[in-house]
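Trainee: Show me the folded form of this:
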Amino acid sequence: MYERYWLFKERPFDGICDPRFHCRLPGQYAITEKLRYALVDRSGCALLTGQPGVGKTALTRDFVRRHGGRFTHIAWLGQPYFGHQDLLRRLYLQLSADQAGSADALVLEHPGLLLEKIQHLFHAMASHVLLVLDNIQELSDPAAIGALKAMYEWGQLSLHPLNSVAGRAPQAGNEQGFRVSVLLVGQPVASQNLRQFAGFFESLTLRLSLPCLSREELSDYLRQRLQAAGAQQECFTEEAKDQMHRLAGGVPRKINQLADLSLLVGYVRKKSIVDADEILQAARELMLLDVA
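Mentor: I've put the predicted structure just below:
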C-alpha cells in the first residue's frame, strides 16, 4: 500500500521469513561460526536459545542455506510435538521414501522398531546427517529426549556397529564413519527442561543464546532490510530508531511490526521521513506501550 510512496520495490518489514531480507549482523557472526564448528565440522550437538521473536529460526534457516551442502541429508522438525512416537514417525518420513501410511502402520504394529529403522537409515546415508528440532521447548517427553540422546550417541561412534550388520566396511579415508549432528532450537525454558536429562544436557557441545539487537545493530538491521526492498533514501530519523529500540526491546519481530506500521502512518500523514511520533502511534495501535 505504501510501497510507491516510499519508493520501495516491496514492503521491507513483512513478517515472512524471506531469505532475501535476512540480515547478517556482526553480533551474530560468532554464533554462526560456533554452529559451523559444532555441526559442519562434526563436533557434536548444539542448543540455540533465545526469547520469542529474536530471530532463532531465521538464523537457523540462513545457516542451513549456507552450509546445507555439507550434509548428506537434513531433517527439520518443528512444533507441535505429540510425544515420542510422533517425533520418530515424522523423522522417519523425512529420512525415508516411505509414504505416511507405511510409517503409521509401522508405529501401530511394531512401535519399538521405528528407532531401529531410523538408525539403519542413518547408516544407509553414510556420511553426515543434520537434525534440526525447532521450538524444542515444546518437547518434554522423556522417551523422545531419550531417542534424541540415542541418535546423538550414534553420531559419536567412530565405527558404527551397523557396519558389521550391513556387511559394509568403512570407506577408505573415512575412519570416523558417518556422523549425526543435532541442532536444538528453542526458547530459554528449553535449556531448563533439558537440564532434567543431565546426561544429555551435559553432552551438548555448545549451548548458545541469541541476544536481542543493540541500538547500533538495530540501525544496521533497518538499513539492510530497507536496501533489500530498494529504498533510495533514509526512512527513519535517529529519534525514531531510539524510540523503536526502546519499545521493541531489540526484538526483531517487534521491530518489524513497528517499522512496517510506522511507515504506513508516515504515508497517511504524508511525511518525508518517519519520526518518533509515528513510532509512538504505531506502538499504540500494536498495544506495545503498556509493556515498554
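
Trainee: From here on, just use CA atoms for contacts and neighbour counts.
Mentor: Noted.

Trainee: Run through the strands of this protein in chain order.
Mentor: Ranges of strands within the chain are 45-49, 73-77, 128-133, 179-186, 206-209, based on DSSP state E.

Trainee: which stretches of the chain form helices?
Mentor: 3-6, 26-35, 56-67, 84-95, 100-109, 114-124, 142-156, 162-166, 189-194, 198-203, 215-228, 238-248, 252-268, 276-286 (DSSP state H).

Trainee: What are the buried residues along the longest one?
Mentor: Buried residues in helix 252-268, counting neighbours by 16 or more other Cα atoms under 10 Å, are found at 252-267.

Trainee: Next, the second sequence, to be compared with the first:
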Amino acid sequence: MLLEYWGLVKEPFINVPDPDFLFPSTKHEEALMRLLYVIQGRRGAAMLTGDIGCGKTLVSRTLVKELSPQRYDVAVVTSPILSPVQFLREIIYQFEGDKDNRINQRVDALHAINRRMITNYQSGKDTVVIIDEAHLVMEKKGILEEVRLLLNFQLNDRFLLTLVLIGQLDLEEKIKQVPALNQRIAIKYCLLPLTQKETVEYIAFRSKKAGAQRDLFSEEATQEIYHLTEGIPRRINSLCDLSLLVGFQEKATLIDEKIVHTAFAGVC
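Mentor: Next up, the predicted model:
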C-alpha cells in the first residue's frame, strides 16, 4: 500500500547494497574507478575507507558486478571475527565452496590458494580477493601478516592476486602497523559524506530508480534531511524511508520539513 500510495514499484531507501541504487556522485564514481584501475592493472592492492554508512559496501558490490566472471575469479570475505587460519579457509570457501573444507593447517590453506591463483593464471583469469569490514578482520595482527603474505604470490612481471581492503577510517592505522603491507597498497581512497547538493540529488535519484514520476520531497525537506543526517547515505535512507511512512499515515502528497522532523524523532 505504501509503494502504491507514492507511485513506486520498489522501496527506494532500503539499506541494502543494491548496485542498481549506487548514486553516481563524484566521490562514489572516483572510488569505483580507482578500485577498477588497481584490479585491471594488476597493481597488487587497494584500500577504500570511510565513515560508517558512507556506501563502502555498496561500492564493493558494484565493483563485483563490474568484474566479468569470464575474466576475474573473485572471493568476497565479509566475516569479521576470524583467526588467521579461519581467514585463509574463508578465502578458499569463497572460491570453491565446501570443496576444501577439510583444510585445517595454515600451510595447506596457503598452498590451496596458490593453486587457485596458478590455475586462474594459466586459464587467462585474474584472482581478486575483496575483504569487507577489513577494520574488524585486521583486529588480529596475525591476519595482517597473512594478508601481507598473499601479496607475495607473484611472478617476475605481475601479481597473481589483487587485494581490495574495505573498512572504516581506523583501517589505515591498522595497515600502517605492517609497513611491508602498507607499501604495497597502490591506491588508497577515503569515501566522504555527501554534500548538501549531492544529498538533494541522491534523494531524487533513488526515488526515480524506484519508479517515482514526480518529486516526493520538497526542497526544504531535502535540505533539512541533509542537516539531520550530515550527508551520510545510510542515515539519509533511514530518515527518508520513515518519512515516506509518516507521510503515508498523514495522507500527505509531498514530504515537507514537518514530516521529516516527525520521522527523525522516530529514528533517534
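
Trainee: can you give me the end-to-end distance of stretch 39-55 of structure 1?
Mentor: The straight-line separation of the ends of stretch 39-55 of structure 1 (Cα to Cα, to the nearest Å) is 19 Å.

Trainee: so where in structure 2 does it end up aligned?
Mentor: Here stretch 39-55 of structure 1 aligns to structure 2 at residues 39-55, judged by TM-score structural alignment.

Trainee: Find the one among the helices of structure 1 with the highest mean neighbour count.
Mentor: Highest mean neighbour count among the helices of structure 1 (mean count of other Cα atoms under 10 Å): helix 252-268, with a mean of 21.

Trainee: mean shift between that one and structure 2?
Mentor: Taking mean Cα distance after the TM-score superposition for structure 1, the mean distance separating helix 252-268 of structure 1 from the aligned residues in structure 2 is 0.8 Å.

Trainee: What residues in structure 2 pair up with that helix?
Mentor: Going by TM-score structural alignment, helix 252-268 of structure 1 sits over residues 233-249 in structure 2.

Trainee: Tell me which residues are up against that stretch.
Mentor: For stretch 233-249 of structure 2, the external contacting residues (Cα atoms under 8 Å, 6 or more residues apart in numbering) are 2, 5-6, 12-15, 53-55, 193-194, 225-226, 229, 253-255, 259-260, 262-264, 266-267.

Trainee: one more time with 7 Å
Mentor: 2, 13-15, 53-55, 225, 229, 255, 259-260, 263-264, 267 (Cα atoms under 7 Å, 6 or more residues apart in numbering).

Trainee: for stretch 114-123 of structure 2, same thing?
Mentor: 126-127, 160-161.

Trainee: repeat that for 10 Å
Mentor: Stretch 114-123 of structure 2 is contacted from outside by 70-73, 92, 95-96, 108-113, 124-128, 150, 153-154, 159-161, using Cα atoms under 10 Å, 6 or more residues apart in numbering.

Trainee: same thing with stretch 8-19 of structure 1?
Mentor: 1-4, 21, 55, 57-59, 61-62, 65, 222-233, 252-261, 263.

Trainee: how distant is it from the center of its chain?
Mentor: 18 Å (Cα atoms, centre = their mean, to the nearest Å).

Trainee: Buried residues of it, list them for me.
Mentor: 8, 10-13.

Trainee: So which of these is the closest to residue 191 of structure 1?
Mentor: Residue 191 of structure 1 lies nearest to residue 13 out of those, by Cα to Cα, at 30.3 Å.

Trainee: any idea how far residue 200 of structure 1 is from the closest one?
Mentor: Distance from residue 13 of structure 1 to residue 200 of structure 1, counting by Cα to Cα: 38 Å.

Trainee: tell me the contacts of the closest residue to residue 25 of structure 1 other than its chain neighbours?
Mentor: Closest residue in space to residue 25 of structure 1, ignoring its immediate chain neighbours: residue 217 at 6.9 Å, by Cα to Cα, 6 or more residues apart in numbering. Residues near residue 217 of structure 1 by Cα under 10 Å, 6+ apart: 23, 25-27, 223, 245, 250.

Trainee: Quick one: map residue 217 of structure 1 onto structure 2.
Mentor: By TM-score structural alignment, residue 217 of structure 1 lines up with residue 198 in structure 2.

Trainee: Map residue 79 of structure 1 onto structure 2.
Mentor: Match for residue 79 of structure 1 (TM-score structural alignment): residue 79.
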